[in-house]
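Chemist: Quick one, structure for this:
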Amino acid sequence: MTTPPASEAPLLNRRDGAVAHLRFNRPQVLNAIDAGMAGAFLSACKSIAGDASVRAVVISGEGRAFMAGGDIASFGEGPQAIADTLIAPMHEALQILAGLRAPVIASVQGAVAGAGMSLALACDLAIAADDARFNLAYVKLGTSCDLGASWNLPRIVGLRRALEIALLSDGIDAAEALRLGLVNKVVPAAALEAETQRLAARLADGAPAAQGMLKRLMRDALGHDFPAQLQAERQGFAACAATADFSEGVAAFLEKRPARYTGG
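Modeler: Down below sits the predicted model:
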């Protein structure tokens, strides 16, 4: 089987130094997910997980939308086929991303709907163009959500507001998304790529062990009682303090210079 040209591949996967870029590439259907895209996304996430040189990950969409959800044209294959060929690989990919030491950034524009919104919520940080429009949308198709929306959304906005967003599925513009905490920053559409790259480069310069530990602590916190979380923090600090990057960070602070983290 021949590999399609990069311009025709459902997912574009490139590196910019320590930053990995995964870009959904079905702009003709607003990057709606089909089985091919889901499989490519999982494969790329597995590759990133095995590459210690990746220090930040950016997930974006080609064209005028980040992602308009699942490809409804393929839903006629039946619920089991959708679960096996679309939802299962995407869920596996999201578990990989959550477990990475590298921070994961969603860079979104235009339609951020259904699975696209779920995916943006699953990332560690999100930056949005001012033309972004969010809609969970699942209930409009007579179904419940996937890609972790039911786990992430209540943790970001609270249970009552999460239920409102899910059950009513009203559109949310970029300014409201920022107010609700669905995104970390809103920028002019023309500046989205540059601002995303600036944020990714800043994160890629950080200490990987510390960033990974912070991700784990934050994501696990609501499943722990307070004493258990304090113990996890103590163990996490001890693990980070044993790294060369911790020694570098302390030395840089005392010497009043920028730290140069190597991942050691």
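Chemist: use CA for all of it now, contacts and neighbours both
Modeler: Fine.
Chemist: which other helices and strands contact the helix or strand hosting Phe134?
Modeler: Assigned by DSSP states H and E, Phe134 belongs to strand 133-135. Where contact means 3 or more CA pairs under 8 Å, 6 or more residues apart in numbering; DSSP states H and E, strand 133-135 is packed against strand 111-113, strand 172-173, helix 174-180.
Chemist: Quick one: these as JSON lines, columns for distance to Asp71 too.
Modeler: Shown next, in JSON lines, are these (distance: least, CA to CA, whole Å):
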{"stretch": "strand 111-113", "distance to Asp71": "12"}
{"stretch": "strand 172-173", "distance to Asp71": "21"}
{"stretch": "helix 174-180", "distance to Asp71": "24"}
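Chemist: Between the ones you listed, which one is closest to Gly148.
Modeler: With CA to CA as the measure, strand 111-113 is the member of the helices and strands packed on strand 133-135 nearest Gly148 (13.8 Å).
Chemist: Now do whichever helix or strand comes after the closest one: distance to the chain's middle.
Modeler: Next in sequence after strand 111-113, counting helices and strands by DSSP H and E, comes helix 115-122. Remark: helix 115-122 is offset 7 Å from the chain centroid, using CA atoms, centre = their mean, to the nearest Å.
Chemist: Same check on stretch 26-39?
Modeler: Taking CA atoms, centre = their mean, one finds the center of stretch 26-39 at 17 Å from the center of the full chain.
Chemist: what about stretch 240-259, how long is it end to end?
Modeler: 15 Å (CA to CA, to the nearest Å).
Chemist: and this one, so I can compare the two:
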Amino acid sequence: MSGGTEADPTVLHALDGGVSWITLNRPEAMNAVTWDQRERVIALLADASADPAVRAVVLTGTGRGFCAGADLRGAPAAGRERVPGDVARTIRLGAQRLIAAVLDCEKPVIAAVNGTAAGIGAHLAFACDLVLAADTARFIEVFVRRGLVPDGGGAYLLPRLVGPQRAKELMFFGDALGAADAERMGLVNRTVPAGELEALAEEWAGRLAEGPTRALALAKQLVNASLDSDRATAFAAEAAAQEINMTTRDANEGVASFVERRAPEYRGY
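Modeler: Purely as a prediction, here's the structure:
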């Protein structure tokens, strides 16, 4: 489902049936993400938000790794000795921008985790709206093994997905978590045999691509914001989202199809 370009063979991209397929393609490095790859993925996610032809996004990888973390060897050289503030700036403009690009994408994003997802690679998967995993996939909070603090939004994402105690267990020990255990914890929506992963991703992405795209975008925003909101704020946001959504063609089509007892035909606007 993915086709690359000569200009950027390490990130393959294809648009098929309203689905933007973004595939990390450095299998020899378990898809450890470089600076250039990160910037390309961020750009493709921004394009997906703006392009009405894109109705859903799938993130995946080639080979045995989904994404084995960050590979900083391709980062632009600073040209000077590191000074206080450089590390925080690098994280803010790098790993955090990548995770924010997934969270802020206006189209639903599916992670099809084909193999090891470690460090920022695990957080890239957890930031997606839906996570599908091959039964051979593993998730590793690898930071503690290197004496590092989790970055790329890990301490934000994990407690919201599995609670603070489970999040601390994963971060404190850095043990590899198999796909089946990740599903039981609630980090993965569905685990399937490796040979069935692409077909399931196609099926789920296809269903999303046929859905009311703007309603899905607003629902995504509401759910993400609800985790940081009080009830009054969340209820006000919900009412405002419904008000906005009722101006769309798809919302009116949904109501009309119900009244007319027929299947709706959503067009994404």
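Chemist: quick revisit: and for the helix or strand that comes right after the strand holding Phe134 of the first structure, what span of the second structure is it aligned with?
Modeler: Next helix or strand after strand 133-135 of the first structure toward the C-terminus (DSSP H and E): helix 149-157. Mapped onto the second structure using TM-score structural alignment, helix 149-157 of the first structure spans residues 154-162.
Chemist: what's that stretch in contact with?
Modeler: The contact list for stretch 154-162 of the second structure (CA atoms under 8 Å, 6 or more residues apart in numbering) reads Ile120, His123, Phe126, Ala127, Pro164, Gln165, Arg166, Ala167, Met185, Gly186, Leu187, Leu227.
Chemist: and with 6 Å instead?
Modeler: Here stretch 154-162 of the second structure makes contact (CA atoms under 6 Å, 6 or more residues apart in numbering) with His123, Ala167.
Chemist: Report the buried residues of it.
Modeler: For stretch 154-162 of the second structure, the neighbour count (16 or more other CA atoms under 10 Å) marks Gly154, Ala155, Leu157, Leu158, Leu161 as buried.
Chemist: Dump those residues to a markdown table, plus distance to Ala217 of the second structure.
Modeler: What follows is those, written out as a markdown table (distance: CA to CA, whole Å):
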| residue | distance to Ala217 of the second structure |
| --- | --- |
| Gly154 | 23 |
| Ala155 | 24 |
| Leu157 | 19 |
| Leu158 | 22 |
| Leu161 | 20 |
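Chemist: before we move on, back to that, how big is the offset of the strand holding Phe134 of the first structure relative to the second structure?
Modeler: Aligned to the second structure and superposed, strand 133-135 of the first structure gives a mean residue distance of 0.9 Å (mean CA distance after the TM-score superposition for the first structure).
Chemist: quick one: that strand aligns where in the second structure?
Modeler: With TM-score structural alignment applied, strand 133-135 of the first structure matches the range 138-140 in the second structure.
Chemist: so how far is the matching stretch from its chain's centroid?
Modeler: Centroid separation for stretch 138-140 of the second structure versus its chain: 16 Å, with CA atoms, centre = their mean.
Chemist: what does it rub up against?
Modeler: Contact with stretch 138-140 of the second structure is made by Thr116, Ala117, Ala118, Ala122, Ala176, Leu177, Gly178, Ala179, as judged by CA under 6 Å, 6+ apart.
Chemist: Tell me, how many residues neighbour the fifth one?
Modeler: Ala176 of the second structure has 16 neighbouring residues, counting by other CA atoms under 10 Å.
Chemist: so what corresponds to it in the first structure?
Modeler: With TM-score structural alignment as the criterion, Ala176 of the second structure matches Gly171.
Chemist: which ones are touching that match?
Modeler: Counting by CA under 6 Å, 6+ apart, Gly171 of the first structure touches Phe134, Asn135.
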